[in-house]
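Visitor: this is a predicted model, with the sequence first.
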Amino acid sequence: QAYFSSYTQQATYLDLDTGLAAISAHAKALGYDAIVLFLDELVLWLAFSVQDQAFFRRESQKITKLVESSTGVRPIPLVSFVARQMDLRRWFADSGASGAEQEALDRAFRHQEGRFGTITLGDDNLPYVARQRLLRRKDERAEQVMTEAFDHLERRPEVWDVLLDGVNTDDAHRGADETAFRRTYPFSPALVSTLRSLASVMQRERTALKVMQQMLVDRRETLTVDDVIPVGDAFSYIVNGQNPLDPTAAALFRSARSLYAEKLQPLLLTNHGLTRDDLERAEMGSGSLPAGFLADDRLAQTLLLSAIAPKVPALKGLTASRLASLNHGSIVSPLPGNERTVVLGKVREWSRSIPEIHVEGDRDPVIRVQLEDVDYESVVDRAKGEDNPGRRRELVKALIAEMLDVELRDPDMLGAHTDHLIWRGSRRDVDLVFGNVRDSSWLTDDHFTSRPGTWRLVIDHPFDDEGHSSAEDMQRLDRLLSTGQPRQTVVWVPRFLSSEKMLDLRRLVILDWLLGGTGERWASHADHLSEVDRATARAILQANHSSLRDGLQRALEQAYGVMKPAPGVLQDDAGHDRVLTSLDRSFDPGAPDGATFASAYRSLVDRAYTATYPAHPTFEPGDVEIRVTDLKAVYAHLERAMSDPQKRVPLAGDAAVVRRVANALGVGYAAETHFIFGDDRFSPWGTELARAAGAEGLSDAPVKVSELRRWIDAITPKRGLRPEVSDLVILAWALLRQRAWYHHGAPIPAPQPGKVLSEMELRLQAMPSQSEWTGATRAAGELFGIHASPYLTPQAVASLAEEIKTKVSALVGPAQSLVTHVEDAYRRLDLTTEGQTGRASDRLATAREASLAVSSLMHLDGVEMTRRLAELAESGHGSAIGTSLTRAADVSSALTRFRWDRLDPLKAASTDDDAKQILSRLRLGMTSDEIVTRAADALQRADDEAYQWAIGRSQPPSPGPGPSPVPPAPDPGPIDPGPVVIRDPHRHVVQRNDPGAHQTVLSELRAFLTTHADDQVEVTWRVVE
């Protein structure tokens, strides 16, 4: 007032109570009945001052004054609507307040809550609010324009469902419908849902409605009615500015901003050839950015949104297709509906440079962004020394083997790994050699030489030492071709990887080493991080390792010509126009043919072996190996068919296997129900083998298996049969051409497929008739116990002859000896050697016939022996002859041991009926065939009866004076046990004057019973006075 005399004080500070009372009085003076206060951000204002505990405590208490007054009743009431976006008690607790302070604040809040009513407002009214405050149409014409634009939106289900927020639906989240979309257009329900979900963690100057408003303002010059605002565009509005109050959300926001600014945005600028200056000029309005960059930027920002809001249904489990749909209209694809592939390719490329991006899956993978503030690169830097050319080559070798679907077994002396595979049903080998083609000190000429009948694949690396190029590899191949040396070898020389891909390879080598092993490597290189950070860093680097590995595999497919090269993957080399070169001029491998490395490799092997063996049978399915058991099943049908007059027999066993092998190989034919064999079903083998045998003069001569294999291999076009398969052809030829099998000059049974040896020989075999063969097999069983094959085959005839000769050679001596001994027995028994009882039961006649049979068979072979056996079968008494032969030695031995002199008393007692009966029974037993009565049993019985007869004939001594002598007790005889065969009889006579004799007898009896514990033993004794 000293300087400004007119200054007067207009107002003084009033406390809240006084001020509210003044406002109330003033309003009443103006004629109002009440004052309504809408306090939208009062709670937010307090929450942002929560760190200042004194201020927070002081100001938060004033909320009560909106209801109560210390100045008395206000002239008119105050009606306050306070928006409570959060619970201040939680924020106060998070600010670090003590327990006592929190308890005091809780009491204050409970005091306030009793003075306020609660109106719960859901966040689902955002679309309605946005429609009225932001999206209200100017007039009917504007409404019509917007309706037409909305009606023209693409409605493919995979896009429309995502825009309608129709993914990850459940009871709590139902998604939206077309009406809801129409209400918020150009904002999709998916974007609105994202903003609603993030509303609770947004800054106070970035509420959902304000974000939507700002997005419209910023696009007022470019947004058309046909555009749907992409979800990715919301990222900068949400994360930039003041951090959220929630510490966890604030940390996520900081990590998202950091990842975008430090990695994602620079990568996108580099990919599109832009600089930060270009970006700044566009932000200032003095320039523009390419549409491709803007589209990629939206995708990147959508990924970051999915990381800071992982529970938003539209962003949860984000896939490549959904990522494209959320940014509808931003992604341009040459093929409609192929946006997913375009997006996936971009994200995979980013993930190789940014480990935080994880791509999980194949067709429509889930994409995750891991927001962590961990220095994982320091771990990688500490292991950089593990990157070297040797490890790069080994890693590429392992990746190629994996993509080829090949197991690298132990290499041979030249480093070749043998891959076993199935080609047209047969097992084949491919030798794989990895090395530098141009370097003759590494790969000598021997490394390019294949094994006989085996293809070799030499694979070079998609890089070389500094100063060398793939042209040097091609020059080496030209020199190898100029030598004219035949080699079944294909060389795979790839194009070189670009410098960017080589950086990926080097990083992958480091990560592969770092994350491999048992864990010591990781522990020693990450020991500077905390335990939690180590786990986080390992998870990030493992995801980076997986991404780099997938990317390098695709780069290798392009380098080796399996896929079309993409920009920036390979070095520019116009002179490298082919990647496959054959060192066999008769085979042109062409370009790799296949959608994958493995299919291209299989196609290459198929074409190589097809060029070598163009006429190889096509066993279907071609990837299932023909097993020896399959070949045996076919051979069994061949043998059965040869025994049938029409060579036609029903299919048995696994008919599908027989049909698969026989029909493709041309060895018989399996029809629907029957198997057929013959010359007309043995093509081309019958004609070709006949031609080859005739050319060498071996049509009817013995032929070795080695010669047959040579003839089969020489048939053109080449078949290239596996040895076991050619065995079946040879076995079938032997059956048709009536050839018997011999090994080292001796006949053998026909071998099975897989067991045919080159030194075996096939000889022409004369064949009997089927009836003769039937009789011969029956006679062989009856006479010699031989079970011959029922199928009439050359080998069966030869085998039977060989078995018969073996048996006969052992029986001819005993058979002749038997005749002599039986003749002697006949003379001793006064029997005529011409037989008395007729042929039907004449032991001597049977013995003579058996001896004659074996003697004649000794000098016969093949079909003559078969016919002789058939004659023996017609006699009708083959069983008697067989028994005579098998028991000949035993019978001869029994006749030799028998005490014929014991029969003399019987012969002398010509008038004794008992003696006559004993001799009669013995004669009957000796004239009966051995199959009816065993000679040993008849002789033993006669010996026992003669002894009993002799005892009964002996006269007792004259009795002295006294009573008449008691007659000897009759022999009670054994209880009839039925038919009993008596073996090894023993008879002992014990004298009274030999006191130790009875002990000897008892000891022998005990020993006999112990030895014959399972036999029935009869013990008989008599007292002789």
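Guide: Sure, I can see it.
Visitor: contacts and neighbour counts: CA atoms only from here.
Guide: Fine.
Visitor: which one is residue 237 nearest to, not counting chain neighbours?
Guide: residue 211 (6.1 Å; Cα to Cα, 6 or more residues apart in numbering).
Visitor: below is an additional structure, to be compared with the one above:
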Amino acid sequence: MLHVSDGLLADASALRDRMGDEAFFDGLGGGDSAWGDLGSAWDAQSFEAAASAGPADADRVRLIGDLVNAYFSASVRSGEWLPMADGLRAITAHAKSLGYQGLVFLIDEIVLWLGQHLADQAWVQNEIEKVVQLAENAAANLPIPITSFLARQRDLRDFLGSHVAGAERTAQGQLFAYWEDRFDKIRLQAADLPKIVKQRLLQPVDSAAAYTLSTAVTEVKQDHAAWGYLLSDDANSDEKAFADVYPFSPALVDTMVALSSLMQRERTALKLMAELLSDGRDTLRVRDVIPVGDLYAPIVLGGSQPLTEEMKKHFAISAQFYRNKMRPYLLRKHGVTDSQAEGLERSHPFVTEDRLAKTVLIAALAPEARSLSNLTAAKLAALNWGTISAFIAGNEAVQVLGIVREWASEFGEISIGDGHDPIVTATLSGVDYDSILERISTEDNAQTRRELVRRLIAEELGLAAASVSLIGLPLTHVWRGNKRTVTVKFGNVRDDSEVLDSDLFHSDDQWRVIIDFPYDSASFSPADDTVRMQKLRDQGRSANTIAWIPNFLSDARQEDLGKLVLLEYLLTGSRFDANADHLPVADRGPAKQTLESRRRTLREVTTSALRQAYGVNAPDDSNVGTDLDGNQIFAPLTDGLTIAPPPTGTLRTGLFHALDAAWAHEFPNHPDLGAEEVTARRLGEALDLVTGVIEAGGRRQGLSRVEQRLAHDVVMPLRLGVLNENVLVVDAAHFGWNSEFARWTGELAGDLTVGALRTKLRGWGMTAAMENTVLLTWAALGNWEFIGIDNPSAQTLPDGAAVRRANLPDDADFTLAQVRAAGIFGVQGESHLTPRAVARFATATREAVRISAIADLVQQLEKHATVLGLEDDAVGRLATARRVNDLVAKTGSARTEKDLVEVLATFDLPDELTALGRTFATAERLAGELQGLDWGIITAAQARRDASFESSLAELRTTAALNESVAPLEPRLKDLAARARALIVGSSQSKPAVTHEPHPGSAPVEEPLPGHEGRVSGTLSVPLTDLDEVLAKLKSDISATHASTGTVTITWQVD
């Protein structure tokens, strides 16, 4: 009714009724139609059949043509449709005539229909206009209303590939918006899918079946690790939602929704679920959760096509990777053929691994699905719950990770992240990177494999020279606080032309480690290496050498080693660019990224296999052989040394385990100072603490936190003293080396030197600084001294230094000497008589007398004895100064520390030291005062015979005769000088001065002073503001009449 030709056929039927069949069909042309021989005469039967056929039917088209030619020459062509508006009006009028009050249009697949024709923009625009008219005319004045429901499974924009130009994409987007704005949206949430699935697909047949299914869900829930992953979806499903979709999981449903939205109509979620149930009808048990991996085959390999060209490309690349790489690899790995694989049980290892691989590939196609995002090994195992048989329950994720690592080492498309539960990713680009590797295949040879193994082991051991020659590399390790060095070499131990006897037997004190390779040629095995080592031991030969003999890598891992050799070569420098020039430029980046990912994985796999081969990780038969057990991995050439299997760890920790055992065998009594190196500086700090305790009487409490740690970490292990809580005791009774040193000193007798004692300590294997610390502590406790060494320390103690009992002074002399030195020189005393205490005391005393000015004081007193009235009395200031001076001189000339102490103790001194101490303390200041005094003006004042001055001079002489401790001399000296100046200046002012004509700023010049030829004096009062000018003038006048070497005495008074 909506087609124009329908009306023409209706008119023809009416005309037939009026004309009758015979006349009508004769006029229609009978058998002579435009179709020629292909046509036939119309009759009632053929007319009815053609009229009821569709508009595109050939007979109907021929009938319309004949009718137009015969009766309706003014009509239009048979294929013409009514305009949309007219058609809607016609159809609603027809429906109304039938008694309907409205029409409801349910239009499915319209978006998919339009999406298939996006290449024809004009067609799409025309059809969208019709959809718009459907909405707009529904609200127009139609006979009855129309309500339309359009299923919009996807956004039309999703069908625009990435190749579409920006302008075209914008235009198409505006067109889609123009359409969508005409309709209201009803969103159907994915959360409703479990309910729909349960109602339409998963209804239990009875209550018993429902109970059985509920029990199965409860069993799954008991796996707490997997439960959360199985519930992961966009709807945040809970246990009830799981029960509604069981034996599917919410995670699988979420995956199906994500995948089916990419596919054509025939791949809807419900249809997929029904297909999976049908496929598992005879094999699935009630407790089985359908794995996510089972979705891959029906969706990707089933022949269905995605909606968009871009997704078609992704699906094709995924299928190609699976068919051409992954599946053949799995078939080879599990030893089955393609035809055999089709009939395997669901629990077969091939089927399980194949399912895991398909899950990873699904995640690559729908990464936006929450159930597939961040696909870790644990999540991968959970999404295929119940299909993985682990040796230990709960270790499914570990087993899966091991499988995935094998894939990653085989295919660059599979990569593994970092961490305990890394993310597994498939990056499928479709780029032929294998062709690049084929170009450099000759780089994989015996030499390059050796070099790579050396480099990988060197990196694991932390050898600094990993990138260069690896012959004779030094490796350091801290053992019991002692940083020691070993020499590491690589070579085939069984081959005496490669590992010479001179490599194994050496005269070095250092240990040597020979690291063998984890493979050999032809029929050789690790046993051949151990046989050589055993033969050498049987010959009675011994050396500080360890051979590290590994089990051999499996064929698969040796193949991986060869692949890694190629990748390491290719991805170094500019070699990739040089060997990838045959690829399109756009493909080179993805190819390099894939190869780098594969290299990372192969490095991890190979390193893990090396750890197993060298015995530091548990062996896996797929990676290494088991010819040697743990006790044979390390083969030492030292008598009596057996090295136990190393603990789980790295090659570095494994080698250090062997070295620890070797050093413990060589030096069993070495002090255990911890895992960190004890430096000479730290030993010096410990020595300072110990000697301080010794000189304090051998006991100190109230240690600071730093001192406590020092005592605990160094003093105690070195057996220098004992720490009890916060009290450190260091004395002869608690010194742990007493018996050894007593025996050694007796054995060495007169040949006691540092070198001789160090030889005795050699069996402990300590560093020189550790030995020095022990020796210096012993010396401090036993009052031993090192001849010719001024300041022995933990860092410095020459082997040639002789050792003897310290030449200490008598205890009484030392005590008296300290009393006298403190009283006279102000030197701080020591609490105990020890060599260090005597040395410190002597040093301090020598320094005090060295800087003393007592000799200057004696000189000044003697020089001015007449004015001062001093005589050579046995007592008094001068006598005291001379005695102190003699003491200083004799003390300073003492040759040894003991001599110095004895000088102080035996020198003739009074019991009371106050006068001597005061004289010594004020010597410098008083000598300076005497030296700086103007003795000339005092002499001039004496010549005046002034009674007052004479009285002051008498007082000065009285004071000068007394000791400084009784009467300080300095004030009297200053007073007398002042009186002398006053006397001289005052008498000068009473005489008329002979001067030039006075003028501002000039000072009058007086007659020369009696007895002082050339000396003149004068006074002048000037304002403070003119002082600089007057002084300058005065200097000029004096310089004109006197030599420049003359002395000017200045006095001043401020009024």
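Guide: Sure thing, it's come through. As the structure is a computational prediction, the values presented were derived from the model and not from experiment.
Visitor: that older thread, the aligned partner of the residue nearest to residue 237 of structure 1 in structure 2: neighbour count?
Guide: Aligning on TM-score structural alignment places residue 211 of structure 1 opposite residue 272 in structure 2. Residues contacting residue 272 of structure 2 under the criterion other Cα atoms under 10 Å number 19.
Visitor: give me the mean distance between the helix or strand containing residue 272 of structure 2 and structure 1.
Guide: Assessed by DSSP states H and E, residue 272 of structure 2 sits inside helix 269-279. For helix 269-279 of structure 2, the mean deviation from structure 1 after alignment is 0.9 Å (mean Cα distance after the TM-score superposition for structure 1).
Visitor: give the aligned range of whichever helix or strand comes after that helix in structure 1.
Guide: The helix or strand immediately downstream of helix 269-279 of structure 2 is helix 296, counting by DSSP H and E. Aligned using TM-score structural alignment, helix 296 of structure 2 spans residues 235 in structure 1.
Visitor: ok, average deviation of that stretch from structure 2?
Guide: Stretch 235 of structure 1 sits 0.9 Å off on average (mean Cα distance after the TM-score superposition for structure 1).
Visitor: quick one: distance of that stretch to the chain centre.
Guide: Here stretch 235 of structure 1 shows a centroid-to-chain-centroid distance of 46 Å under the convention Cα atoms, centre = their mean, to the nearest Å.
Visitor: stretch 411-425 of structure 2 too?
Guide: How far stretch 411-425 of structure 2 lies from its chain's middle: 20 Å, per Cα atoms, centre = their mean.
Visitor: okay, and it goes to which residues in structure 1?
Guide: Going by TM-score structural alignment: stretch 411-425 of structure 2 matches residues 354-368.
Visitor: quick check: buried residues in stretch 422-430 of structure 2?
Guide: With burial defined by 16 or more other Cα atoms under 10 Å, the residues of stretch 422-430 of structure 2 counted as buried are 422-430.
Visitor: go on, stretch 520-527 of structure 1?
Guide: Those buried within stretch 520-527 of structure 1 under the rule 16+ other Cα under 10 Å are 522, 525-526.
Visitor: same question, stretch 359-375 of structure 2
Guide: Neighbour-count burial for stretch 359-375 of structure 2 flags 359-367, 369-375 (criterion: 16+ other Cα under 10 Å).
Visitor: kindly report the same for stretch 28-35 of structure 1.
Guide: By neighbour count on 16+ other Cα under 10 Å, the buried set for stretch 28-35 of structure 1 is residue 28.
Visitor: same question for stretch 536-548 of structure 2.
Guide: The neighbour-count check on stretch 536-548 of structure 2 (16+ other Cα under 10 Å) flags 537, 542-548 as buried.
Visitor: what's the closest non-adjacent residue to residue 365 of structure 1?
Guide: Leaving aside its sequence neighbours, residue 365 of structure 1 sits nearest to residue 319 (Cα to Cα, 6+ apart; 5.6 Å).
Visitor: and the helix holding residue 272 of structure 2, what does it pack onto?
Guide: Where contact means 3 or more Cα pairs under 8 Å, 6 or more residues apart in numbering; DSSP states H and E, helix 269-279 of structure 2 is packed against helix 250-260.
Visitor: whereabouts in structure 1 does the helix it packs on align?
Guide: Under TM-score structural alignment, the match for helix 250-260 of structure 2 is residues 189-199.
Visitor: which position in structure 1 aligns with residue 318 of structure 2?
Guide: Matched to structure 1 by TM-score structural alignment, residue 318 of structure 2 sits across from residue 256.
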